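Peer 1: Return atomic coordinates for the entry below.
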Amino acid sequence: MASGWAKDGAVQDQIDSTVEDGIQEARERLKRNGPSLSHCEACEAPIPQARREAVPGVRLCIQCQALEDKRQGHHAGYNRRGSKDSQLR
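Peer 2: Model (predicted):
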């Protein structure tokens, strides 16, 4: 049951959109797989063998990966695009 300006099924549309965004993000990460590098492509520091085995296709050392993760940020976990109800809150 929708209320306000939201159409019927708006909540499910938001859930579906959030899931699709998560799948797309995971697919983007998979594209980066390939042979692991022995040295970080950002700072040239050696990447430990254990990390190369644990994370296939690793290209960054732990410190540079942490900076990259912080730079990219993480989404809030839900999607409000297109919801007029959420814009009023």
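
Peer 1: Please make it C-alpha for all contacts and neighbour counts, starting now.
Peer 2: Noted.

Peer 1: Would you mark the buried spots in the helix or strand containing residue 11?
Peer 2: Residue 11 belongs to helix 10-31 when assigned by DSSP states H and E. Neighbour-count burial for helix 10-31, counted by 16 or more other C-alpha atoms under 10 Å, picks out 10-11, 13-15, 17-18, 21.

Peer 1: do stretch 40-57 as well
Peer 2: So, applying 16+ other C-alpha under 10 Å, buried residues of stretch 40-57: 40, 47, 52, 57.

Peer 1: Which of those sits closest to residue 67?
Peer 2: residue 40 (12.9 Å; C-alpha to C-alpha).

Peer 1: which SS state does the residue nearest to the closest one when sequence neighbours are not counted fall under?
Peer 2: Distances taken as C-alpha to C-alpha, 6 or more residues apart in numbering put residue 60 closest to residue 40, at 4.5 Å, once the chain neighbours are dropped. Look at residue 60: counting by DSSP: H, G, I helix; E, B strand; the rest coil, its state is coil.

Peer 1: Next, the second sequence, to be compared with the first:
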Amino acid sequence: MADIADFANDLVQERIDQALAARSAAKPILEAASFLFCEGCDAPIPEARRLAIPGCTQCVTCQSIDESREARHAR
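Peer 2: You can find the predicted model right below:
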């Protein structure tokens, strides 16, 4: 059975959650800058890819290779 301490704890947790949500909402969203050149092969990253995936650091080919390696190691 819940007692007064449990209710107080729930109230405090609710206030903490509200404060954290308000703080997160107030933070400006920083968009990551994309690389102009691939960090894997130094090839230029096309502008369309940089606009579609903000913060990208690799060309499509190198990204595909990395994802293949990760999928193989995840097994």
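
Peer 1: C-terminal to the helix holding residue 11 of structure 1, which secondary structure element comes first?
Peer 2: Once helix 10-31 of structure 1 ends, the next helix or strand along the chain (criterion: DSSP H and E) is helix 49-54.

Peer 1: compared with structure 2, how much does that next one deviate?
Peer 2: Its matched residues in structure 2 lie on average 0.2 Å from helix 49-54 of structure 1 after superposition (mean C-alpha distance after the TM-score superposition for structure 1).

Peer 1: corresponding residues in structure 2 for that helix?
Peer 2: Alignment of helix 49-54 of structure 1 against structure 2: residues 47-52, by TM-score structural alignment.

Peer 1: Show me the contact partners of that stretch.
Peer 2: 34-36, 56 (C-alpha atoms under 8 Å, 6 or more residues apart in numbering).

Peer 1: is it possible to export the residues you listed to CSV including neighbour count and distance to residue 9 of structure 2?
Peer 2: Listed next are these as CSV, based on neighbours: other C-alpha atoms under 10 Å; distance: C-alpha to C-alpha, whole Å:
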residue, neighbour count, distance to residue 9 of structure 2
34, 18, 44
35, 17, 47
36, 17, 50
56, 21, 43
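
Peer 1: In structure 2, which helix is the longest?
Peer 2: helix 4-26 (DSSP state H).

Peer 1: Give me the distance from that one to the chain's centre.
Peer 2: In this view, helix 4-26 of structure 2 has its centroid 24 Å away from the chain centroid, taken as C-alpha atoms, centre = their mean, to the nearest Å.

Peer 1: so that helix matches what in structure 1?
Peer 2: Going by TM-score structural alignment: helix 4-26 of structure 2 matches no residues.

Peer 1: So what's the residue count around the aligned partner of residue 73 of structure 1 in structure 2?
Peer 2: With TM-score structural alignment as the criterion, residue 73 of structure 1 lines up with residue 71 in structure 2. Counted with other C-alpha atoms under 10 Å, residues neighbouring residue 71 of structure 2 total 10.
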